[in-house]
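In: with the sequence up front, the predicted model follows.
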Amino acid sequence: MFRGLRLIPAMIDICRDVERLCPDAWVINYSNPMTAICRALRKVTNVKIVGLCTAGYLPRQIARQMEIDEARIDVISAGVNHCMWAFKIMVDGVDATEQWKELIREKQGGDYYRSSVEMLDILDVWPMPGANHVAEFFPYFYGPGDDGRDDGRYPYRSGHDFDERLVKDAERRTKLKAQGEGTEELGAPPADESASEAIKILLSIWNNSRTRHYANVENNGSVPNLPPEAIVEIPVIADGSGVRALDVGPLPESVVGYVRSRTSFFELLAEAAIQRSKKIALQCLLNDTNTLSIVHARECIEEMFEVQKEFLPGFE
C-alpha cells in the first residue's frame, strides 16, 4: 500500500508530461502496485495506458504443463494483477479444462504450488501467476497453521525478508540510480520476456497487425461481474486502434468475491494517493483481508507515515 502512496503521485507527474509533450503516446507500466497505479492514472489523466506483468506467461506455462505447443493453447482467464484466475483451457479449439486440472493435481502438488492446488480443489479455478503472489491475498496461507502451529506446508508462510533482499539488491539499485542520472550507460536491456511483450504490443499498434496478449486495462464490461471502471488483467487485442480488452464473460462465483474485494482495495489506494489522505489510506488498509485489528491498522498507518514522511509530502 505505501509503495503505491509513494509511486502514484510520481507517475501522475510523468503522465502530465506525456499529456503535454506527446499526447498520442502509449504509456506501458511495469511498476507495482500495478492495478492501483493504472487506476489512478485513468482517474486523473487522459493518457493511453496499459500495464504489463507476468500474465503473458500463462499460456506458455500451461503449454509446458501439458507438454504441447503454446500455439495450440487458448486460456480464458480474468482477475486483477497478481490475483488472476484461469477458468477455461482450450486446446485446438476443444475444451480441455478438466484434463488440464487432473494434470495439474498430478504434476504441481509440490510445496511451492501447494496453496494453488488447494485453491483449485476448493474453488475449481487455477490461480495465477504463482503460489507466492496469489497467497498474499489470502490470510489462510500466512501465519500459524489451522491448529495453531506453523506446520511448514507453505514455504513462503513467513513472508519475505526485505532487509536481506535490500542488501542483495544494493549493487543493482546503485547501478540503476547511476543510469537514471545519466552517469552510467544503459547497456543492453535485460533478457526479460515481459519486456519483449511490450515490443510486440508496440509493433502491433504501429503496423496495425492484430496480436493477442494478456494485460492490465480498464474492464469496460469485459468481465461483467466486476466494476466497469476496475483495472483487470485479462486477454487483450493489440492492433492499429490500440489495446482493447476481450470479452471473457463473468468470473466464477467461487472467486469473484475475492477479486471484487481487491478492486475496492486498489480503488481506495488510488484515491488515497490522489487526495493525499491518511483517512482513505486507513480505509484501504482495513479493506485488506489480512488486516485483523483497527487498533493495529491505525498504529501501522501512523508509524509508516512518520518513517516515510520525506517521500509522502502533503498527506493529512
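Out: Received it, and whenever you're ready, just let me know what you need. Values in this document were obtained by computation on a predicted structure and should not be read as measured data.
In: going forward, measure contacts between C-alpha atoms and count neighbours the same way
Out: Noted.
In: can you pull the contacts of the spatially most central residue of the chain?
Out: The chain has residue 81 as the residue nearest its centroid, 2.2 Å off, counting by Cα atoms, centre = their mean. Residues in contact with residue 81 (Cα atoms under 8 Å, 6 or more residues apart in numbering) are 34, 35, 53, 216, 232, 233.
In: got it, and residue 301?
Out: Contacts for residue 301 were tallied using Cα under 8 Å, 6+ apart; they are 278, 281, 282.
In: same thing with residue 207?
Out: So residue 207 contacts 239, 240 (Cα under 8 Å, 6+ apart).
In: got it, and the one 10 residues further on?
Out: By Cα under 8 Å, 6+ apart, the contact list for residue 217 reads 38, 49, 50, 51, 231, 232, 233, 234, 244, 245.
In: restricted to helices, list the residues you listed.
Out: If you go by DSSP state H, these have residue 38 in helices.
In: any chance of the contacts of residue 217 in TSV with distance to residue 26 and neighbour count as columns?
Out: Putting those into TSV (distance: Cα to Cα, whole Å; neighbours: other Cα atoms under 10 Å) gives the following:
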residue	distance to residue 26	neighbour count
38	13	30
49	6	21
50	8	22
51	11	23
231	16	30
232	18	30
233	18	30
234	18	31
244	13	20
245	16	24
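In: pasting the second one now:
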Amino acid sequence: MLSDRGIKVATIGGGSSYTPEIIEGFIKRYDEFPVKDLYLVDIEEGKWKLDIVGDLAKRMVAEAGVDINIYLTLDRREAIKDADFVTTQFRVGLLDARIRDEKIPLRYNCIGQETTGAGGMAKALRTIPVILDIAKDMEELAPDAWLINFTNPSGIITETVSKYTDIKVLGLCNVPIVMEKMTAEILDAEQDKLRMDFVGLNHLVWGRGAYLEGENKIEEVLNKIASGNFKDVENVPDFEWGKDLLKSVGMLPCPYHRYYYLTDLMLQEEIEAVQTEGTRGEVVKELEASLFELYKNKALKEKPKELEERGGQYYSDAACDLISAIYNDKGTLHYVNVKNNGTVNCLPDDSVIERTSYVGKNGATPLNVEPLPSQVKGLLQVVNEYEALTIEAGVHGDYDSAFQALTIHPLVESSIVKNLLDDLIDENIDYLPQFQK
C-alpha cells in the first residue's frame, strides 16, 4: 500500500454515469491526493458504457494536465490487487432491476422506491452477495485498502461489510451534502462556514443542528422551510413539509422522510407517474441514454452540467474529500455511514449509522450524540431493525428474516407481505444466489 508506484484507486461500477463526478473530484484534489492509477471496473453487460465513460475520463484527465493513468477493465481482481482505496457505485441488475423494484410494490398499493421499503430490500438482497465477493477479493488482494461505498442502500451495504468482513469500510451518500447546501442557501451563508449536526440512518437522517459561528440556527432554518418551497434532491418529489410537522419534529428531515411523513402523497404521486412519465427508474433510464450520447462527444472534456439532473450531484466532493481526509490524516468533519459503537444509545453497537464524524487516517470517529427524543427514536429503531433483518436475509438467504423485515417496515402493509416478498424473489431470482437453494 502506498508504495513507490503511487496511489491506486479501483472504482467498481466504473461505467456508471456518475463516474465523471469522481474523476472531477480527483482532478480538483490532485495536489493533495495524487492518484497515479485509477482502475474503472465493470461487467460484460456494462462494457459499452465503460468504454464511453472511460474515454471521457481520459479526456478530462488530459485536459486537466494531471498525471493519472486511467485503466478500463472487466477484471475486478486485477483492479483491486494492491489498491489503496476501492470505491463501489454499482447496480446489480442495472436499471431494469430498479424499475422492477419500483413497480412490484405498487401492485400492492405500497411505496415503490429503490432504497427504502420493499424496493430497497430487493436492491439490498441483490447487492449483498456481490459486495461480499468484492470484500473477499480485498481481504486477499488488498487487505489494507479502504472500501468507500456509494452503492445503495448505502447504510445496509456498509453494515453488511462491517458485520461480515474484516475490511475497513465507510459509506457515503450525497443527501447530507445536499441538505447542507440547501441550509446554507436558506441562511444566506457560505457552505464551508456551516457545520451540520446529522444523526440517523442512511436516507433516514435528521439535521439536529445547523451551526453558524457557533450558534445553532436549526429553528430559523425550519421556520424558513415552513414558509417557502426549497428544492433539495432531484430524485424525490419535493412536497412541502407543513409547519406543524416541522415544528413537532424539531429537526430538519431529509428528503426521504417524505416517504414516512407524507406517505399518501408520495404513493399517489408514484401511481400517477407510472401512468404518465414513468417511474423514477424509467425517467433515469432515458436521462442516462442522453448522458451517454453527450459522453460520446470527443470535444467534451469536463463533467457536463446535465449530470446534476441524474440525482447524485455533489457526491464527488463528498467522496474525494473523504478519501483525502483519510490519506492526509486531516481530522476534518464529514457526513458518513459508520459503525455506531455506542454513539446513538438506542441502537445496537454494530449498527451502521449516518453521523457527522471526524475523519483521519484511522477512519471516522462519530461525534457524541445526546439521547434522541421520542419524535424520532421510534421510527429510527424500527427501520434499523428492518435493515438488520434484511442483512441476515441477504447474507444467508433466510426467507423468514426477509418476511419479518417487510412485516415491520412502516411502508409495507403486513397483510400483503407474503405475496409481495414472493414476487420480489421470483422476479429477481437470477440475481439472488442465496435464495436459489
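Out: Received the coordinates, thanks. Note that the coordinates shown come from a computational prediction; the quantities given were computed from them, not determined experimentally.
In: next, the TM-score between them, please.
Out: The TM-score (TM-score structural alignment, normalised by the length of the first structure) is 0.83; 293 aligned residues with a Cα RMSD of 2.8 Å.
In: picking that back up, ok, the contacts of residue 301 of the first structure in the second structure: which stay?
Out: Retained in the second structure (both residues aligned by TM-score structural alignment, their matches' Cα atoms under 8 Å) from these: 281, 282.
In: the contacts of residue 81 of the first structure: which two are farthest apart?
Out: Distance extremes for the contacts of residue 81 of the first structure: the farthest pair is 53 and 232 at 11.9 Å, using Cα to Cα.
In: overlap in contacts, these two.
Out: In contact with both residue 53 of the first structure and residue 232: 81, 215, using Cα under 8 Å, 6+ apart.
In: and residue 82 of the first structure, what's its match in the second structure?
Out: Mapped onto the second structure by TM-score structural alignment, residue 82 of the first structure lines up with residue 203.
In: that match: neighbour count?
Out: 22 (other Cα atoms under 10 Å).
In: residue 190 of the second structure too?
Out: Residue 190 of the second structure has 12 neighbours, counted by other Cα under 10 Å.
In: with residue 203 of the first structure instead?
Out: Neighbours of residue 203 of the first structure (other Cα under 10 Å): 17.
In: and it, how far from residue 245 of the first structure?
Out: Look at residue 203 of the first structure and residue 245 of the first structure: by Cα to Cα, to the nearest Å, they are 18 Å apart.
In: just the element for the equivalent of residue 40 of the first structure over in the second structure, please.
Out: Correspondence of residue 40 of the first structure to the second structure, assessed by TM-score structural alignment: residue 160. Residue 160 of the second structure belongs to helix 154-164 when assigned by DSSP states H and E.
In: now do the SS call for residue 179 of the first structure.
Out: With DSSP: H, G, I helix; E, B strand; the rest coil as the basis, residue 179 of the first structure sits in helix.
In: give me the neighbour count for residue 22 of the second structure.
Out: 22.
In: for residue 238 of the second structure, give its distance to residue 175 of the second structure.
Out: Distance, residue 238 of the second structure to residue 175 of the second structure, by Cα to Cα: 14 Å.
In: overlap of the contact sets of these two?
Out: Counting by Cα under 8 Å, 6+ apart, the residues touching both residue 238 of the second structure and residue 175 are residue 255.
In: if you count what's nearby, which of the two comes out ahead?
Out: residue 175 (24 against 16).
In: hang on, the more buried one packs against residue 201?
Out: No. Using Cα atoms under 8 Å, residue 175 of the second structure is not in contact with residue 201, being 11.4 Å away.
In: now do the helices in the stretch 251-400 of the second structure.
Out: Applying DSSP state H, counting those that start in this stretch to the stretch 251-400 of the second structure gives helices spanning 258-261, 263-275, 280-296, 315-327, 374-396, 399-408.
In: now distance to residue 218 of the second structure too, for these, in JSON lines please.
Out: What follows is the helices of the stretch 251-400 of the second structure, written out as JSON lines (distance: least, Cα to Cα, whole Å):
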{"stretch": "helix 258-261", "distance to residue 218 of the second structure": "19"}
{"stretch": "helix 263-275", "distance to residue 218 of the second structure": "25"}
{"stretch": "helix 280-296", "distance to residue 218 of the second structure": "31"}
{"stretch": "helix 315-327", "distance to residue 218 of the second structure": "22"}
{"stretch": "helix 374-396", "distance to residue 218 of the second structure": "16"}
{"stretch": "helix 399-408", "distance to residue 218 of the second structure": "31"}
